[in-house]
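# give me the fold of what follows.
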Amino acid sequence: MEAAAPLAERLRPRSLEEFVGQAHLVGEGRPLRRMLEERVLSSMVLFGPPGTGKTTLAHLLAQGAGLPLFRLSAVEAGVAEVRKAVEMARKAGRAVLLLDEIHRFNKAQQDALLPHLESGLLVLVGATTENPSFALVPALRSRLRFFPLYPLSEEEVLTLLRRGLGLLGLEGWDEEALRLLAQAAQGDARRALNALELAARLSPRLSLETVRLALGSTPTGMDRLGDAFYDLVSALHKSIRGSHVDAALYYLARLLEGGADPLYVARRLIRIALEDVGLADPLALRLAVAAREAYEALGSPEGELALVEAAVYLALAPKSNSLYTAWQRAQEAARAHPEAPVPLNLRNAPTPLMKALGHGEGYAYYHQDKEGSFAQRYLPEGLEGLTLFEATGEGWEERVQERLKALRARFARTSPKGRASPGKG
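Sure thing, here's the model as predicted:
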């Protein structure tokens, strides 16, 4: 019966010494090893990519603590199934509940777990490929410890593959083929062992050809709306901001190859043009918008080159967040002084009454009276020294730094004492 089980199941470690990877959790003196050594098990969530050992660790922890383990999937289970697990735990005295895909439990289902964690009847081991901080309610989070698991290294996957070879009865194998399997697995032990098992069915000798047939098309390691997607988007944005053009191209390719919506990527490039290039290169925004329009006109794959052009241009462009910073300051000033009266000379005067009240009086039209224009009041009384925009030394802004400095000096010299704007009355 055991021989019929998948290779990954037959190779599941029976002790921590057989476990491969996650040294930050199971190495000497690390938290999960200490729990096993001390036989004191805390409720926790193990989160990370598929095939990194979450389920195996849960089994090893329950076994090491001498507790029965009940396994539920949050995809299928509800409050009723949780109650059944609680009853079985009561009969056993205490138990470990392994809850796969814990992020799929809704608030009511999560709340049903709380009293049993509080009493110690259940030790919850949640497993998920998602970031649990977004999905779990605060009351449950406060009772859990969170341990991230990471993709296995190529050498760690090779270690597992070599163990698998001994169970498959192969006549031989090419080391190059084995390494290709390890690379294509992208840190997922289950994927590597499943592909090895399929390759062994195709031929008694493991070769590059059989491995390629077993692998089929290699996934790109991106979930379209999960953490991996947003990590790649973040990496693209930060690579462009940091002017690393090669990293920008790599992450752009990862996104597009992984099935990301090209128009979403285009919108992110427009945001980068505004937020990170800004006035250092005013043409960047036009190019980013044009890239989006070009993609809409051409579609994939031809239109993707427009996104490539925009990404390269933005990465190589000088950078300035002066607009972003100035706007944040402006918003803060508006919130701090939401009712500061507009100076009379700047007010609109569409009616005789408004003119009689002094609206628009003394306004100097720049193109007719430049000196008067600099001498009039622009900011509300009490905010005359407000400085929001600062030009950087990057690109176009370097050219206007001196002009901005001269303009501010001129306003300061000719700033009117002026009459105060009337208060509310």
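
# going by C-alpha atoms from here, please, whenever you check contacts or count neighbours.
Noted.

# tell me the helices in the stretch 101-250 of the chain, going along the chain?
Along the stretch 101-250 of the chain, the segments classed as helices by DSSP state H, counting those that start in this stretch run 107-119, 132-135, 138-141, 154-168, 175-184, 189-202, 208-215, 227-241, 245-257.

# for the last one, which positions count as buried?
By neighbour count, with 16 or more other CA atoms under 10 Å as the criterion, the buried positions of helix 245-257 are 245, 247-249, 251-256.

# could you dump those residues to TSV with distance to residue 369?
As requested, the buried residues of helix 245-257 are exported to TSV (distance: CA to CA, whole Å):
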residue	distance to residue 369
245	48
247	52
248	50
249	52
251	54
252	52
253	55
254	57
255	55
256	55
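
# with those in mind, which one is nearest to residue 74?
Residue 74 lies nearest to residue 255 out of the buried residues of helix 245-257, by CA to CA, at 28.9 Å.

# report the contact partners of that closest one.
Neighbour list for residue 255: 222, 229, 232-233 [criterion: CA atoms under 8 Å, 6 or more residues apart in numbering].

# how about a cut-off of 7 Å?
Residues in contact with residue 255 (CA atoms under 7 Å, 6 or more residues apart in numbering) are residue 232.

# run a quick neighbour tally on residue 18.
11 (other CA atoms under 10 Å).

# ignore the last one, residue 219
Residues near residue 219, counting by other CA under 10 Å: 12.

# quickly find the element holding the closest residue in space to residue 30 that isn't next to it in sequence.
Closest residue to residue 30 apart from its sequence neighbours, by CA to CA, 6 or more residues apart in numbering: residue 24 at 6.3 Å. In this assignment (DSSP states H and E), residue 24 forms part of helix 23-26.

# now the very next helix or strand once past that helix, how far from the centre of its chain.
Per DSSP H and E, the first helix or strand lying C-terminal to helix 23-26 is helix 31-38. Chain-centre distance of helix 31-38: 31 Å, with CA atoms, centre = their mean, to the nearest Å.

# to check against the first, give me the structure of this:
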Amino acid sequence: MAADDDGLFALPVALPPPDTAFSPEPERAGAPLAVRMRPRTLADVVGQTHLLRPGAPLRRLAEGGEAASVLLYGPPGTGKTTLARLLADVSTRHFVALSALSSGVKELRDVMNDARRRRGRQTVLFVDEVHRFSRTQQDALLGAVEDRLVLLVAATTENPSFSVVSPLLSRMLVLQLRSLTEDEVRELLRRAVKDERGLDGSVTVSPEAEDALVRLSAGDARSALTALEASADGVTDTGGTVVDVPAVERAVAGTTVRYDRQGDQHHDVTSAFIKSIRGSDPDAALHYLARMLVAGEDPRFIARRLVVHASEDIGLADPTALQAAVAAAHTVQLIGMPEARLALAQATVHLAMAPKSNTVIVGIDEAMADVRAGSVGEIPAHLRYGRYTGARELGNAIGYRYPHRAAEGVLEQQYPPDELVGKDYYRPTRHGGERILHERLAALRRTVRGAER
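Here you go, the predicted structure:
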């Protein structure tokens, strides 16, 4: 395999002949139900009404009007590829499709060169899974998109803010597709049962089984149709005609948790997990913990988030929170999954129910901000190290008062630099254990700083 001019290895891709537009994948006999039921027109598309309303950019592009390059971003099974393929029906445009899984810079250049030869006929380039393109490959699209040599229609399941380079993102309209609603999934299922391209009425689906299929799909049209097909095959193989709940259970082991450890769902679920703990909702926190565990998230990552959260949002309002989080992290290391889920769940509930205080993070962040801003000052001479030759002559350690010689173990003495005398970084709340600290710190400050301070 030869490297292209940028040193990247590219797999060969068969581009359409010079005068032949791309055509959608044929609905061949034996193709999966989801392929056979792929919409042929915009009118057949279920869902995404916010993108297909009259005048919307995607609709204008599909109807042959002028439009900017677009990036279709959304979960699997929401119609990204289908919508892009419908653009092949626009007779005035030349349509080329590439997959980022099997294409490189060379293939992109071939498309651009072909587009230049077709200056009288606009080229629409569809790139599926664009997030899999390297930065170099994405950069190769910039000039053509900027000059509208091609109209780029890219699809991705990952948040483009994390997966698409900023220069390319700024040249495109980002259109977010949404998971299908339960009613939309239900409409797709009923259409597939009746349509001659689908099951052609060979089976019926009980209301309970339909509800199960809708629930299992989690808004993913492809998942819903795949589960329906598997359930129907199981029924017809035994001579039956009714898809019921047991048939669905036999065909489908369980719902697919939508979660990408490197992408948008990873960040969204993690964010919801932490915010549920911060909001003192242990039930919601356990739900999001379960979603991460079922999806195969690294339990060490979860444990690290709990350890951070224990200090960030609880701190000394419950000093045992950090101990519980660290113990859960040690448990993950010592015994692993699946048993470690119990320690993670215990720590999650502990942290969710603990009194909350963010005074630790506020205090350290304010102190670091002051240091960065130059508020450092000279260390008071009596606090400096004095056990080296010449230290006494510099005044180091002279006048230091040893607190243990005081009856209460606390005495008046200046500890911060002159510029920071009287500065309060730690301001305990009256939540949980910090109620006691609030009162104690006030007394300590009166003694250490002197009553007049």
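
# and the helix holding residue 24 of structure 1, which stretch of structure 2?
The aligned range for helix 23-26 of structure 1 in structure 2 is 49-52, by TM-score structural alignment.

# quick check: residue 428 of structure 2 vs residue 437 of structure 2, distance?
7 Å (CA to CA, to the nearest Å).

# I should have written residue 122 of structure 2 there, sorry.
Noted for residue 122 of structure 2: a distance of 71 Å to residue 437 of structure 2, by CA to CA.

# can you tell which of the helices of the stretch 101-250 of structure 1 is closest to residue 270 of structure 1?
Here helix 227-241 is closest among those (CA to CA), at 10.8 Å.

# go through that closest one and flag the buried ones.
Across helix 227-241 of structure 1, burial judged by 16+ other CA under 10 Å covers 227-229, 232-233, 235-241.

# out of the residues you listed, who's nearest residue 277 of structure 1?
Top of the list for closeness to residue 277 of structure 1, among these and by CA to CA, is residue 241 at 7.9 Å.

# quick check: the residue nearest to residue 30 of structure 1 touching residue 31?
No - Residue 24 of structure 1 is beyond contact range of residue 31, at 8.2 Å (criterion: CA atoms under 7 Å).

# mind giving me CSV with the buried residues of helix 227-241 of structure 1 and columns for distance to residue 267 of structure 1?
Below are the buried residues of helix 227-241 of structure 1 laid out as CSV (distance: CA to CA, whole Å):
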residue, distance to residue 267 of structure 1
227, 19
228, 19
229, 15
232, 15
233, 11
235, 15
236, 13
237, 11
238, 15
239, 16
240, 14
241, 15
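
# which one of those sits closest to residue 64 of structure 1?
residue 227 (31.7 Å).

# quick one: what's aligned to the closest one in structure 2?
Correspondence of residue 227 of structure 1 to structure 2, assessed by TM-score structural alignment: residue 264.

# so who does that match touch?
If a contact means CA under 7 Å, 6+ apart, then residue 264 of structure 2 has 158-159 as its contacts.

# redo that, cut-off 10 Å
74-75, 157-163, 270 (CA atoms under 10 Å, 6 or more residues apart in numbering).

# got a quick ChimeraX command for the buried subset of those residues?
Entered in ChimeraX, the line below selects the buried ones among the contacts of residue 264 of structure 2, by 16+ other CA under 10 Å:
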select :74,75,157,158,159,160,163,270
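
# quick check: stretch 70-86 of structure 1 aligns to which part of structure 2?
Residues 96-112 of structure 2 are where stretch 70-86 of structure 1 lands, counting by TM-score structural alignment.

# the matching stretch: which residues count as buried?
Residues 96-100, 103-108, 111-112 are the ones in stretch 96-112 of structure 2 that count as buried (16+ other CA under 10 Å).

# end to end, how far does it reach?
Stretch 96-112 of structure 2 has an end-to-end distance of 11 Å (CA to CA).

# thinking again about what came up before, looking at residue 428 and residue 437 of structure 2 now, which is surrounded by more residues?
Between residue 428 of structure 2 and residue 437, residue 428 has the larger neighbour count (other CA under 10 Å), namely 23 against 19.

# helix/strand/coil for that one?
coil (DSSP: H, G, I helix; E, B strand; the rest coil).

# what sits against it?
So residue 428 of structure 2 contacts 315-317, 357-360, 363, 434-439, 441-442 (CA under 10 Å, 6+ apart).

# burial count for the counterpart of residue 198 of structure 1 in structure 2?
Counting by TM-score structural alignment, residue 198 of structure 1 corresponds to residue 230 in structure 2. Residue 230 of structure 2 has 17 neighbouring residues, counting by other CA under 10 Å.

# I'd guessed residue 230 of structure 2 sits against residue 199; true?
No - the criterion here is CA atoms under 10 Å, and residue 230 of structure 2 misses it with residue 199 at 11.5 Å.

# what touches both of the two?
Residues touching both residue 230 of structure 2 and residue 199 by CA under 10 Å, 6+ apart: residue 33.

# now residue 410 of structure 1: closest residue in space, sequence neighbours ignored.
In space, residue 410 of structure 1 is closest to residue 374, 7.1 Å off (CA to CA, 6+ apart).

# wait, that neighbour sits on residue 366?
Yes - in terms of CA under 10 Å, residue 374 of structure 1 counts as a neighbour of residue 366; the distance is 8.2 Å.

# the two: which is more packed in?
The neighbour count for residue 374 of structure 1 versus residue 366, taken as other CA under 10 Å, is higher for residue 374 (21 against 11).

# tell me the spacing between that one and residue 413 of structure 1.
Distance from residue 374 of structure 1 to residue 413 of structure 1, by CA to CA: 9 Å.

# before we move on, what about residue 390 of structure 1?
19 Å.

# neighbour count for those two, which is higher?
Taking neighbours as other CA under 10 Å, residue 390 of structure 1 and residue 413 compare with residue 390 leading, 15 against 11.

# which ones are touching the counterpart of the more buried one in structure 2?
Applying TM-score structural alignment, one finds that residue 390 of structure 1 aligns to residue 427 in structure 2. By CA under 10 Å, 6+ apart, residue 427 of structure 2 lies in contact with 357-360, 362-363, 434, 437-438, 441-442.

# list only those of those flagged as buried.
By 16+ other CA under 10 Å, the contacts of residue 427 of structure 2 give 357-360, 363, 434, 437-438 as buried.

# so which of those are in helices?
359-360, 363, 434, 437-438 (DSSP state H).

# how about JSON lines for those residues, with distance to residue 305 of structure 2 added?
As requested, these are arranged in JSON lines below (distance: CA to CA, whole Å):
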{"residue": "359", "distance to residue 305 of structure 2": "18"}
{"residue": "360", "distance to residue 305 of structure 2": "16"}
{"residue": "363", "distance to residue 305 of structure 2": "20"}
{"residue": "434", "distance to residue 305 of structure 2": "23"}
{"residue": "437", "distance to residue 305 of structure 2": "26"}
{"residue": "438", "distance to residue 305 of structure 2": "27"}
